[in-house]
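1. Quick check, what structure comes out for this input:
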Amino acid sequence: MLRVGLTGGIGAGKSTASRRLHELGAVLVDADVLAREVVAPGTPGLAAVVEAFGPGVLTAGGELDRAALGRLVFADPAQRQRLNAVVHPLVARRRAELAAAAGESAVVVEDVPLLVENGMAAEYHLVVVVHADEAERHRRLVADRGMDPADASARIAAQARDPERRAAADVWLDNGGDPERLRQQVDRLWSRRLLPFEDNLRAGRLVPAPALALLEHRVGWAAQAARLAARVERAAGDAGRGVEHIGSTAVPGLVAKDVVDLQLAVGSLAAADAVAGELAAAGFPRAEGDWWDTPKPSDPDPDRWRKCLHGGADPGRPVHLHVRVHGSPGWRWALLFRDWLRADADARAAYAGLKQRLAAGCTSTGEYADAKEPWFTEVAHGRAEAWAAASGWRPPA
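-> Predicted coordinates:
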């Protein structure tokens, strides 16, 4: 089952996107609908709201007066938190029940207005944000919903700002203009990413790395890595001892293949095996075979150099997830190499030049990786260790 979190500011058009995804075949779980359900007349949820806010939030017929409650909570953050403490656990329980009933091959889209505000992004395989700027959303709330302008402003102000949503978004859908354009974006998302992602997830299939091509550094790589790392950390649970963005995409200014490398530290190889299923369920299936760090092991304990390699199931974001034992040579080297390149402009330029020369002459990523090894052995290890000694560098505890 693929779980997609869909969100966006009030008035952005999130409901339009969710309806279209439902038409295409997604199982839709609407948090707004559930929020109404859990406070319907006669429910424990409604009784708890009345206890918290008084009988003034009820209509003459005994239903929740949403307008009256809205005036209380959207003007006062403390009151809003009080309401959330009552309603959100009830909604979360129903969301989980509905998602569990959807079936193994379902694409479950959870329409959650406050997904970003409540820090829920790591719960999903993918987060989709529907966007329109604040002025346009305010206009829609007043013109289309008949909302009082001051109330519309208060509701917008009570939600996350665009930079916060961008940080959480794997997919950003622009709904600032023609609704047909939003529909087209949703259709492409469904056919090109969501359906293949679900198929890969169910099959435990990794997305292959892209063809050998070096790109100029992209600012967005760091944000993508942060979102992925949060999902890995959640999946690993207590077995994890930290997730780090490593490799060339983690070094500003360095050319890189468009693959995000992450490193999950665990306490032992047994722990790496134990979390493999959870990682796969979170969208990071395990690669087949035995994997070793370089230099090749030659000491009496070769397992010190072993790692488990996972990849990503999302066709929109190739990932390499290296699961290494905390404190092992490979774990330490990945962090040292990254930090050395970040700190030493000359080293960074030398490595970039090497990468570009080799990429121009190699025909596959495997050939390219092998061709870099002499530089690591003859140049990088010694210089990086010297930098670590001079700078006092230490890996994370």
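
2. C-alpha from now on. contacts and neighbour counts both.
-> Will do.

3. Could I get the contacting residues of the closest residue to Ser105 other than its chain neighbours?
-> Of all residues not flanking Ser105 in the chain, Met1 sits nearest, at 5.2 Å (CA to CA, 6 or more residues apart in numbering). Met1 is in contact with 103-108, 198, 201-202, counting by CA atoms under 8 Å, 6 or more residues apart in numbering.

4. got it, and Gly283?
-> Contacts of Gly283 by CA under 8 Å, 6+ apart are 125, 201, 312-314.

5. Could you do Pro77 as well?
-> Pro77 makes contacts with Ala158, as judged by CA under 8 Å, 6+ apart.

6. returning to that earlier point: measure the residue nearest to Ser105 to Arg95 for me?
-> Remark: distance between Met1 and Arg95 (CA to CA, to the nearest Å) = 14 Å.

7. what do you get for Glu136?
-> Distance from Glu136 to Arg95, by CA to CA: 30 Å.

8. Next: Ala389.
-> 52 Å.

9. Comparing these two, which shows the higher neighbour count?
-> Just comparing Ala389 and Arg95: by other CA atoms under 10 Å the higher neighbour count belongs to Arg95, 18 against 11.

10. Look at the more buried one and tell me its secondary structure.
-> Secondary structure of Arg95, reduced to three states by DSSP: H, G, I helix; E, B strand; the rest coil: helix.

11. Just confirm it contacts Val27, I think it does.
-> No: counting by CA atoms under 8 Å, Arg95 does not reach Val27; the two are 11.6 Å apart.

12. Checking Gln224 next. Helix, strand or coil?
-> helix.

13. Burial check on it, number of neighbours?
-> 17.

14. Next, the contact list for the residue nearest to it when sequence neighbours are not counted, please.
-> Nearest residue to Gln224 in three dimensions, chain neighbours excluded: Asp170, at 7.4 Å (CA to CA, 6+ apart). Asp170 makes contacts with 126-129, 224, as judged by CA under 8 Å, 6+ apart.

15. quick revisit: tell me the most packed of the contacts of Gly283, by neighbour count.
-> Going by other CA under 10 Å, Gly312 tops the contacts of Gly283 with 31 neighbours.

16. Pull the number of nearby residues for Arg332.
-> 16.

17. That one and Asp148: what is the separation?
-> 58 Å.

18. Is Lys307 within a helix or a strand, and which one?
-> Of the helices and strands defined by DSSP states H and E, Lys307 is found in strand 306-311.

19. one more to put side by side:
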Amino acid sequence: MLRIGLTGGIGAGKSTVARELAALGAVIVDGDKIAREVVEPGTPGLAALVEAFGDGILAEDGSLNRPALAAIAFSDDESRARLNAITHPLVGARSQELIVAAGPDAVIVQDIPLLVENQAAPMFHLVIIVWVDAEERVRRLVESRGMAEEDARARIAAQATDEQRRAVADVWLENTGTEEETREAVRALWSERIAPYAANVNSRRAAEDAPAVQDRAYGERLVGRLWVTLGAEATRVTAVGDTGAAAEVVLADGVATGDVAGRLGEAGFARVGDTDEFRGSDPGRAVTVRVAAQGPAGA
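-> Below is the predicted model of the structure:
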């Protein structure tokens, strides 16, 4: 299974990218759609929101009045945190149900508006950022969604900055041209990177002739990905060199390289023979991970 995190600022055009990925065969797990589902009338999620923010967030028919909730929840950090504490666990649980149902060989694209803010990037093989500058997003929100300009700017200001998004981006997809140009870019990304990456992961195979990418910021992302993958079975994970393309892992006492090879393979790092070296399955980036086992377990 290949898991892709898709995100970008409100109004950036993630839905266009998601639709094209779905047409190409990806299974889309839409965070916004699920967020609406878990607070439908009669759900525990809606009851919790009413308890936290009052009956004023309800429409006359008993459904959630989203603009009313947004006006309260995005007014300050404390209110936004209270909203997130209610909705995020519900969305996470439903998302996991859909991922399991998709099957082990699927390409899963999780459309998560707050992926960066929630520091969820290490959970994914790839993170795709859809980008449009803030002024264009304001224009789109006002003209296409009927949002008041003040509300649009408040929503944008409450989200991650472009710099924060760049720090986690494996793919920076500029959605500044026509819709067809964006779709063409997605198709190229699928054929050149996503589909072969998925095939490599499913076969536990390293990518051949992956390019060396000079990206010092990737080192931190690589370390985060390895910690998420290995958890307590690693005692140290460090980036090596200044290109961001290599890391070293020291395993806990008694844990052998063979014990973690399967999980590393699932995470996109294929073992080279019976050695302690693993290489990335991503055809878009050459990566090397060296694992040092300690204790008596052996390989």
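
20. quick one on the thing from earlier: can you list which of the contacts of Met1 of the first structure are found in helices?
-> 198, 201-202 (DSSP state H).

21. What are the boundaries of the helices in the stretch 51-200 of the second structure?
-> If you assign secondary structure with DSSP state H, counting those that start in this stretch, the helices in the stretch 51-200 of the second structure sit at 66-73, 77-102, 134-145, 149-157, 162-168, 179-189, 195-203.

22. residues contacting Leu354 of the first structure?
-> Leu354 of the first structure touches Lys372, counting by CA under 8 Å, 6+ apart.

23. where does it fall, helix, sheet strand or coil?
-> helix.

24. Val213 of the second structure: which of the helices of the stretch 51-200 of the second structure is closest?
-> helix 162-168 (14.7 Å; CA to CA).

25. check the fit of that closest one onto the first structure and give the mean distance.
-> Superposing on the first structure and averaging over aligned pairs (mean CA distance after the TM-score superposition for the first structure), helix 162-168 of the second structure comes out at 0.5 Å.

26. That helix packs against which elements?
-> Applying 3 or more CA pairs under 8 Å, 6 or more residues apart in numbering; DSSP states H and E, one finds that helix 162-168 of the second structure contacts strand 126-131, helix 216-230.

27. Dump these into JSON lines; add distance to Pro41 of the second structure as well.
-> As requested, those are exported to JSON lines (distance: least, CA to CA, whole Å):
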{"stretch": "strand 126-131", "distance to Pro41 of the second structure": "32"}
{"stretch": "helix 216-230", "distance to Pro41 of the second structure": "36"}
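
28. Glu40 of the second structure: which of these is closest?
-> Nearest of those (CA to CA): strand 126-131, 28.3 Å.

29. what's the angle from that closest one to helix 179-189?
-> Angle, strand 126-131 of the second structure to helix 179-189, by axes from the mean of the first three to the mean of the last three CA atoms, to 10 degrees: 160 degrees.

30. List the buried residues for strand 126-131 of the second structure?
-> 126-131 (16 or more other CA atoms under 10 Å).

31. Now do that strand against helix 195-203, angle only.
-> Going by the same axes, to 10 degrees, strand 126-131 of the second structure makes 160 degrees with helix 195-203.

32. how close does strand 126-131 of the second structure sit to the first structure?
-> Per aligned residue, strand 126-131 of the second structure averages 0.4 Å (mean CA distance after the TM-score superposition for the first structure).

33. Check which helices and strands that strand sits against.
-> strand 2-8, helix 162-168, strand 171-174.

34. Pick the most deeply packed of the ones you listed.
-> strand 2-8 (a mean of 25; mean count of other CA atoms under 10 Å).

35. Superposed on the first structure, what's the mean shift for that strand?
-> So strand 2-8 of the second structure averages 0.5 Å relative to the first structure (mean CA distance after the TM-score superposition for the first structure).

36. what do we get in the first structure for Val171 of the second structure?
-> By TM-score structural alignment, Val171 of the second structure lines up with Val171 in the first structure.

37. List the contacts of that match.
-> 126-129.

38. swap in Val50 of the second structure?
-> Here Val50 of the second structure is in contact with 57-58 (CA under 8 Å, 6+ apart).

39. mind checking what it lines up with in the first structure?
-> In the first structure, the residue matched to Val50 of the second structure (TM-score structural alignment) is Val50.

40. Next, the buried residues of the helix or strand harbouring that match.
-> Val50 of the first structure is part of helix 44-53, with elements assigned from DSSP H and E. By neighbour count with 16+ other CA under 10 Å, helix 44-53 of the first structure contains the buried residues 45-47, 49-50, 53.

41. That helix vs the second structure - mean distance after superposition?
-> Average distance, helix 44-53 of the first structure versus aligned residues of the second structure after superposition (mean CA distance after the TM-score superposition for the first structure): 0.6 Å.

42. what sits against the nearest residue to Ala48 of the second structure once chain neighbours are set aside?
-> Spatial nearest neighbour of Ala48 of the second structure, excluding adjacent residues (CA to CA, 6+ apart): Ile86 at 6.9 Å. By CA under 8 Å, 6+ apart, the contact set of Ile86 of the second structure is 45, 48-49.

43. ok, now with 10 Å
-> 44-46, 48-49, 52 (CA atoms under 10 Å, 6 or more residues apart in numbering).

44. Same check on Leu58 of the first structure?
-> 41, 46, 49-50, 64-66, 68-69 are the contacts of Leu58 of the first structure under CA under 10 Å, 6+ apart.

45. one more time with 6 Å
-> Applying CA atoms under 6 Å, 6 or more residues apart in numbering, we find Leu58 of the first structure in contact with 64-65.

46. same deal with Phe74 of the first structure?
-> Counting by CA under 6 Å, 6+ apart, the residues that Phe74 of the first structure touches are Arg155.

47. again with Asp162 of the second structure
-> Taking CA under 6 Å, 6+ apart, we find Asp162 of the second structure in contact with no residue.

48. if I look at Ala272 of the first structure, how far off is His322 of the first structure?
-> When Ala272 of the first structure is compared with His322 of the first structure (using CA to CA), they lie 10 Å apart.

49. so what's the aligned partner of Phe269 of the second structure in the first structure closest to, chain neighbours aside?
-> Matched by TM-score structural alignment, Phe269 of the second structure corresponds to Phe284 in the first structure. Setting aside the residues directly before and after it, Phe284 of the first structure is nearest to Gly312 in space (CA to CA, 6+ apart), at 4.6 Å.

50. Since that was my last question, I'll sign off now.
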